[in-house]
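1. What would the 3D arrangement of this be:
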Amino acid sequence: MYAQIEIIRHLYPNISDEKYKFYLEAMIPHNYTQVAVFEGDECIGLTGLWYGIKLWSGKYMEIDNFIVHPDHRSKGIGKMLTDYVNQKAIDLGCTMIVLDAFTGNFTAHRFYYNQGYNPRGFHFIKTLNEDGLT
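-> Reported below is the predicted structural model:
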């Protein structure tokens, strides 16, 4: 996963190598994984995945850090990733797939609507340390 830091930097341009390694080491033991699409040796699409259980949903899968390289957008890479995630969630017996998209990211909203995702509620945050954010 660490080898794909350059595509991660399309979302988080200032993430350091050390922070990314540290986060991966903390996340992997909690069911975090990544799925990537390659063209030759170049990673052109990537998404992180988590699965867990909540009282209201049962077993669920969460998409996290969904990235398609800007030079490869509108080529079906995103759909390829969401199709894979959908099948993986079915195979794991999940009841749903969830994700967060920033409120102003209308391109992502349109994409997710087209893939069958719909908003169900609000994801509220209370920032406690602005300097700690990536």
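
2. only C-alpha atoms for contact and neighbour calcs from this point on.
-> OK.

3. Helix, strand or coil: sort out the nearest residue to residue 59 once chain neighbours are set aside for me.
-> Spatially, and ignoring its direct neighbours in sequence, residue 59 is nearest to residue 53 (4.2 Å; CA to CA, 6 or more residues apart in numbering). What DSSP: H, G, I helix; E, B strand; the rest coil gives for residue 53 is strand.

4. Next, the structure of the following sequence, for comparison with the previous one:
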Amino acid sequence: MIPIPSTIYFIKPIESPHELDESFPVMNQLRTDLTLDTYRELVAAMRPQGYELYALYADDAIVSLAGIELRVNLYLEKYVFIYDLVTCANHRSNGYGEMLLHFVHEYARDHSAKYVALESGLARTEAHRFYTDKMDYAITSYSFRKQL
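-> Below you'll find the model as predicted:
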């Protein structure tokens, strides 16, 4: 009997331009309006504000991404905001999003944050079930915006 090699998982920050380009096909599944050029420009503009992008790799391929920022405000005090959390469509339901979210929770604890917060589109009911039922997040508010 031939042993089946186990999948090797690791999480690392996306830092180089090559890594950013490599992450685009996964991010584009969540942020469908982005082009590669716009993705590069926006990430470059967000980094000075504290935006960090982490990738979960399975056997050297990016399968999940989390874009986060450590923030402070008057109602949550110090917290980590998740801008982006996405798992590649053909890798969903394998626990990758959960692994990456646990990583974000540890990141928050390591940085003395009190909360991890995120927003999710109204139509993303499966994502909402994941956050509330599996990851024990509470729905605490609505998010409003006005296009100018």
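
5. on that earlier part again, what does the residue nearest to residue 59 of structure 1 correspond to in structure 2?
-> Taking TM-score structural alignment, the alignment pairs residue 53 of structure 1 with residue 72 from structure 2.

6. Ok, residue 42 of structure 1 next?
-> Using TM-score structural alignment as the criterion, residue 42 of structure 1 maps onto residue 61 of structure 2.

7. Please report the distance of that match from residue 27 of structure 2.
-> Residue 61 of structure 2 sits 13 Å away from residue 27 of structure 2 when distances are taken as CA to CA, to the nearest Å.

8. of the two, who's got more company?
-> The residue with more neighbours, out of residue 61 of structure 2 and residue 27, is residue 27; 24 against 13, by other CA atoms under 10 Å.

9. rewinding a little: number of nearby residues for the residue nearest to residue 59 of structure 1?
-> 12.

10. just checking, it touches residue 30?
-> No - if you go by CA atoms under 8 Å, residue 53 of structure 1 and residue 30 don't touch, sitting 11.8 Å apart.

11. where's the match of residue 42 of structure 1 relative to residue 135 of structure 2, distance?
-> Distance check for residue 61 of structure 2 against residue 135 of structure 2: by CA to CA, it reads 25 Å.

12. How about residue 34 of structure 2: what's its closest non-neighbour residue?
-> Closest residue to residue 34 of structure 2 apart from its sequence neighbours, by CA to CA, 6+ apart: residue 28 at 6.5 Å.

13. Onto which residues of structure 2 does the longest helix belonging to structure 1 map?
-> Longest helix of structure 1, by residue count under DSSP state H: helix 77-91. Per TM-score structural alignment, the counterpart of helix 77-91 of structure 1 in structure 2 is residues 96-110.
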